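Novice: just the structure for this:
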Amino acid sequence: LRPFEITTPEGERNCIFPSQQTITSGEYPLARRMLLTTTQRSLERSEVAEFLLYYLKNAEDDATRARLVSVPAADIEVQKAWVTGDSEPVFVELDPEPVVTTDEQPSTSLQPAR
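Specialist: Here you go, the predicted structure:
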């Protein structure tokens, strides 16, 4: 990752360096989240739920090994609760018009609304 250069209102040049803090806060604009999406109908399938739980359980370690910034642990716990049905998910519309999948349900993202 490289520093991102911005110009302040006073005309001064400033760099934002990639770090856990600047990436997680969104301050470093060149970072992008890696999203897994599913439909509610697919989430009801045990193999889909098992895969998502496996992915979430290993997300922090896998991100560290790949030299990526992990999603905060609190967000991972919220997402696990969504997958297990312990709490209602918050669906985030990714596009103005939802993508329709083959089972005719809008595609949604399993990420906390910000």
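
Novice: alpha carbons only for contacts and neighbour counts from here, please
Specialist: Will do.

Novice: now do residue 62: how many residues are near it, please.
Specialist: Residue 62 sits with 15 neighbouring residues when counted by other CA atoms under 10 Å.

Novice: let me redo that: residue 49
Specialist: Per other CA under 10 Å, the neighbour tally for residue 49 reads 19.

Novice: would you check that it makes contact with residue 43?
Specialist: Yes - taking CA atoms under 8 Å as the definition, residue 49 is a contact partner of residue 43 at 5.6 Å.

Novice: what touches both of those two?
Specialist: Shared contacts of residue 49 and residue 43, defined by CA atoms under 8 Å, 6 or more residues apart in numbering, comprise residue 83.

Novice: where's residue 14, which helix or strand?
Specialist: strand 13-16 (DSSP states H and E).

Novice: what packs against the longest helix anywhere in the chain?
Specialist: Determined from DSSP state H, the single longest helix within the chain is helix 46-65. If contacts are counted by 3 or more CA pairs under 8 Å, 6 or more residues apart in numbering; DSSP states H and E, helix 46-65 sits against helix 73-84.

Novice: list the buried residues of the helix it packs on.
Specialist: Neighbour-count burial for helix 73-84 flags 76, 78-80, 82-83 (criterion: 16 or more other CA atoms under 10 Å).

Novice: here is a second sequence; please produce its structure as well for comparison:
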Amino acid sequence: MIEIKTLAQIKTIIANGETCVINLTANWCSDCTDQAENLNVFSEVLAKQKTPCYTIAVQDEKNIYLSAEHQVFTELFGGHGFPRTVLMVNGKNVDADNVEIISSIQLNELAQKFIAQL
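Specialist: Sure thing, here's the model as predicted:
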């Protein structure tokens, strides 16, 4: 199951060197809403590999970040483009170029791609 986290929680997870998937979303984004319907199966596949999935909203309104800290954090992974799904291995960004992966088929392919990189 995908867990909703705050920015502070995500930063702690990264600082602790955890392996996980981080899904950056925007509350205004219809693609993010569509993707959310398919995320549980995606996260269950990764959970079998002991890789938790977390989601964090970084914007409420288009192009307006929740804070400057949210903007800096998003830019670490490539910036604007939602939803953005990132693989972190031992606290390091391994694969962040996954924007607008929405359908269950696309997410299944992404899960397999991530598993191959674990």
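
Novice: got a TM-score for the two of them?
Specialist: Put the two chains on top of each other and the TM-score (TM-score structural alignment, normalised by the length of the first structure) is 0.31; 65 aligned residues with a CA RMSD of 4.9 Å.

Novice: if we can go back for a sec, between the longest helix of the first structure and helix 73-84, how many degrees?
Specialist: Going by axes from the mean of the first three to the mean of the last three CA atoms, to 10 degrees, helix 46-65 of the first structure is angled at 170 degrees with respect to helix 73-84.

Novice: quick check, nearest of the buried residues of helix 73-84 of the first structure to residue 15 of the first structure?
Specialist: Nearest to residue 15 of the first structure among those is residue 76, at 29.9 Å by CA to CA.

Novice: name the nearest residue to that closest one, sequence neighbours excluded.
Specialist: The shortest distance from residue 76 of the first structure to any residue other than its chain neighbours is 6.3 Å, reached at residue 56 (CA to CA, 6 or more residues apart in numbering).

Novice: how many neighbours does the one you found have?
Specialist: Neighbours of residue 56 of the first structure under the rule other CA under 10 Å: 20.

Novice: in contact with it, which residues?
Specialist: Residues near residue 56 of the first structure by CA under 8 Å, 6+ apart: 76, 79-80.

Novice: what's the closest non-adjacent residue to residue 48 of the first structure?
Specialist: residue 42 (6.6 Å).

Novice: tell me which element that neighbour is part of?
Specialist: Applying DSSP H and E, one finds residue 42 of the first structure within helix 40-43.

Novice: next secondary structure after the strand ranked longest in the second structure?
Specialist: For the second structure, the strand with the greatest residue count under DSSP state E is strand 53-61. Note on strand 53-61 of the second structure: by DSSP H and E, the next helix or strand toward the C-terminus is strand 64-65.

Novice: give the other helices and strands that the next helix or strand after that following strand contacts.
Specialist: Under the assignment DSSP H and E, the closest C-terminal helix or strand after strand 64-65 of the second structure is helix 68-76. Secondary-structure packing of helix 68-76 of the second structure (3+ CA pairs under 8 Å, 6+ apart): strand 53-61.

Novice: and the angle for the strand it packs on with helix 68-76?
Specialist: Strand 53-61 of the second structure and helix 68-76 are oriented at 120 degrees to each other (the same axes, to 10 degrees).

Novice: ok, and for strand 53-61 of the second structure, which residues are buried?
Specialist: 53-59.

Novice: swap in stretch 108-118 of the second structure?
Specialist: Neighbour-count burial for stretch 108-118 of the second structure flags 108, 110-111, 114 (criterion: 16+ other CA under 10 Å).
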